[in-house]
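Trainee: can't give you the sequence, but here's the structure:
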């Protein structure tokens, strides 16, 4: 009996569950911040007049910086304390979010979004690693991770809805002030409820390894982004080659170090590697979908930002429900079957958008996002649980950083790859009507929002003709992007089926 009591992990207390609720505040904030700009983008484009590349950078700068620093910040939290890093990140996040609200140029906004990403990278590994330390019992930890994954996915999906509510009543600058009411209770309650946690034996700080992880992630993502937007060229090829070379050096260095920055031997575990792949591709699917659907609902269908957000609300709710429903289901059905099925379900959302194409009314978008939300909610909850379960306890920060890196790289690729391909198709397919001068035609080709601004300045008939052409070019890109999104989801399902163990 004594042996059993020693081996049985302690159950979480009421205070621990309240601490979990507090830790969900930064999770919601960072995930909302990933997608809240989707609905605000047309308003920002009108105010700051960014070109197509700057428009993508406004969305991507935050996620690219965040993704590049997650590995480093996860390791830093292991050393200085995850709660301490969480509070430092929250302070910096608040400062630069407020500064972003007062940006006057597109370049200034891009810079401030990148600085916000530095502190966002401090928040996310800390939350998941703290959860691993608080909830020792496997069943309770699985529920806690379901809450974490549900909040993360729901926050990303709720970004457009939150943005719609704010834009309905305030200027676009108010989007960046959302952080303040979320972070204030975090500062007050975290020191009272959340116990400090750190790795007792972190080993020496690997500065070259940290720098290599940043360079590898950023250059590879930038290369893919440029390739998607501009096609084959010297710049994207060089960027990707440099990233791969630095990444290979980083892997060799970590495998040779007695105390590595990241325990890459974790990837030998099919549960870990398969779950990371599912994480990344599922987020590509969701964020890429939100990128083009938010513009489709507002500019093509003609909905207000709030109405467009309401269309996405059922998908958000069902995403949360699906994340919790998969917990009891996972006790009876293998992870391999659940994750494969949920990812294939997500693929059908893209198939639905591709099938209806330019005729996709808001009802079709609603149904498609409900399907996508259910699939992503189930896949994210279970894959995150498998990632943490496969990692040694003393590497919880690094393992959670890998999980978050997959998420943020997926968020970047969702806009950079799918958004870039959509933009490239739009530029090539748009036929500017006769009567539109060269400069106005160039602005219309930059983005769909740019075409809307040009059309508003033209005579009624000519403006209507331009918008008809622009909508047709954009919707053709939606069909193409939807097909690619479906292919990515099928690839994720294949990875889950063939990599995850049968048991």
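Mentor: Thanks, I have it. The structure displayed is predicted, hence computed values, not measured ones.
Trainee: Please make it C-alpha for all contacts and neighbour counts, starting now.
Mentor: Fine.
Trainee: which residues of the stretch 51-200 of the chain fall in helices?
Mentor: Along the stretch 51-200 of the chain, counting by DSSP state H, counting those that start in this stretch, helices occupy 52-80, 82-100, 106-134, 138-169, 179-193.
Trainee: Of the ones you listed, give the one that comes closest to residue 310.
Mentor: Closest approach to residue 310 among the helices of the stretch 51-200 of the chain is made by helix 138-169 (6.3 Å; C-alpha to C-alpha).
Trainee: Minimum distance to residue 370: which of the helices of the stretch 51-200 of the chain has it?
Mentor: Among the helices of the stretch 51-200 of the chain, helix 138-169 comes nearest to residue 370, with 10.7 Å by C-alpha to C-alpha.
Trainee: What is the closest one packed up against?
Mentor: Applying 3 or more C-alpha pairs under 8 Å, 6 or more residues apart in numbering; DSSP states H and E, one finds that helix 138-169 makes contact with helix 14-35, helix 37-48, helix 106-134, helix 270-295, helix 305-329, helix 362-390.
Trainee: export those helices to JSON lines and tack on distance to residue 235?
Mentor: Compiled in JSON lines, these are given as follows (distance: least, C-alpha to C-alpha, whole Å):
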{"stretch": "helix 14-35", "distance to residue 235": "26"}
{"stretch": "helix 37-48", "distance to residue 235": "26"}
{"stretch": "helix 106-134", "distance to residue 235": "21"}
{"stretch": "helix 270-295", "distance to residue 235": "23"}
{"stretch": "helix 305-329", "distance to residue 235": "36"}
{"stretch": "helix 362-390", "distance to residue 235": "34"}
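Trainee: alright, now check it against this:
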């Protein structure tokens, strides 16, 4: 059967890509600056350790719960329309978070931001994949999109650090308001509405079942991370799995399912998703812990901590932009596997050097980790999304983003909880005798609280307590970084073993070199 030549993107599409990058930049900035704000936020609102983790995690968990629903909704009502609705809602929730007077209000605002964010990511990715039809251009466009996400992480610490030194912690949430306003003003002129849509309305029963299955699982993850194995987390996990089984059974019986489970039979889809979750979990957890380490242990200001992360961001951007060129000659499985192996080495370096409390060692280890992970995310996203038919690109984008967000939240929850568990035990063992029980309990809540209690304690006792806090958190980071290294090594093995079916692509190079040649989908899973 003769294949038609896919149309190549023009000026409007490339300008549209720039517009689609706006919400991507904001979402990554919103996450990174919150990491920086954790110590000052803790000092102002005085959250417990559990509340602080909820502030950091609830956004990612809500995004993970609603991404598939929003992706499927965009497939039906139009991805551009959903993008604009989400942008307006995100701006409103950002204002609420900025002026939150209590911990509970901030957690609620972060949850609303997560629901709004769930509309943005699948919409931008689905629109992008439908704007760029040749595989070479699409892979490069996704790399640029992912680079903008990385660039937001670079800009976030700098802008956020400056804001935290000049204003209150809530100012960091206001960064996204003018950006979303610009998206709403310019987007209608350069972004085309999706041409392929699924018929019918969103199946609200399936949507409810999906959310009702994800949320208990998310809560179970949280409880397991904070409290260990017990009846409560097991009960919530069983409930989530049971509802999930009902959801899957319903999808298999429907002619027009919300989630096409047949896609999970494709190696590039299922193995790519698993690898993505592992890679993001290891990177996100390490990033949060390293930023807190730089501030609370190495005593850098938020702005200084942000500056020291710039080398990793810059190298990550360069590696991400080079990734599409690499896969024109080398199979994606090898590129992803080698990059994740490099990241595992970086995480191992962090684990070895964390107790030394050395700034150069921490920065080198994190830079190697970050530079190894970032190019894999663009390649894996392309493999996942390109596996799906065009009319289900929103759903596939939702799955890809769900994997990333669940990995993000799980990494921060599990690695963060592991760090705090070690921190609390070590601090109990090393705290000086002059510290009363109430102060010690307060110092064990978070490392920021520990530093504050030590600074408020006078004399040699305060100095000894501060030293114990630094040592305890360093030991916690060592354990978490070691766990991250293992995760990344497992991800490398999965990529090398199960992504071998995704071709390299000389075909993608052909798209770029000769418009007359037929299109080859990056995942190469549509030809059986």
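Mentor: Perfect, I can see it now. Only a predicted model underlies this, so the values are computations on that prediction, with no experimental measurement involved.
Trainee: follow-up on the earlier one: export the helices of the stretch 51-200 of the first structure to TSV and tack on mean neighbour count and distance to residue 24 of the first structure?
Mentor: Output for the helices of the stretch 51-200 of the first structure, formatted as TSV (neighbours: other C-alpha atoms under 10 Å; distance: least, C-alpha to C-alpha, whole Å):
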stretch	mean neighbour count	distance to residue 24 of the first structure
helix 52-80	25	17
helix 82-100	22	12
helix 106-134	25	8
helix 138-169	23	7
helix 179-193	16	9
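Trainee: between these, which gets nearest to residue 323 of the first structure?
Mentor: That would be helix 138-169 among those, by C-alpha to C-alpha, at 5.5 Å.
Trainee: Please name the residues that touch residue 241 of the first structure.
Mentor: By C-alpha atoms under 8 Å, 6 or more residues apart in numbering, the residues touching residue 241 of the first structure are residue 220.
Trainee: residue in the second structure matching it?
Mentor: Applying TM-score structural alignment, one finds that residue 241 of the first structure aligns to residue 238 in the second structure.
Trainee: how about its match, secondary structure?
Mentor: Under the three-state scheme (DSSP: H, G, I helix; E, B strand; the rest coil), residue 238 of the second structure adopts helix.
Trainee: chain center to stretch 120-136 of the first structure, what's the gap?
Mentor: Put simply, stretch 120-136 of the first structure sits 17 Å off its chain's centre (C-alpha atoms, centre = their mean, to the nearest Å).
Trainee: Just tell me the aligned range of it in the second structure.
Mentor: Using TM-score structural alignment, stretch 120-136 of the first structure pairs with 117-133 in the second structure.
Trainee: now whatever residue of the first structure lines up with residue 327 of the second structure: how far from residue 24 of the first structure?
Mentor: Mapped onto the first structure by TM-score structural alignment, residue 327 of the second structure lines up with residue 330. To residue 24 of the first structure, residue 330 of the first structure is 23 Å away according to C-alpha to C-alpha, to the nearest Å.
Trainee: If you count surrounding residues, which of these two has more?
Mentor: Taking neighbours as other C-alpha atoms under 10 Å, residue 330 of the first structure and residue 24 compare with residue 24 leading, 20 against 17.
Trainee: Next one: the alignment partner in the second structure of the more buried one from residue 436 of the second structure, what distance?
Mentor: When the second structure is aligned by TM-score structural alignment, residue 24 of the first structure is paired with residue 21. According to C-alpha to C-alpha, residue 21 of the second structure stands 52 Å off from residue 436 of the second structure.
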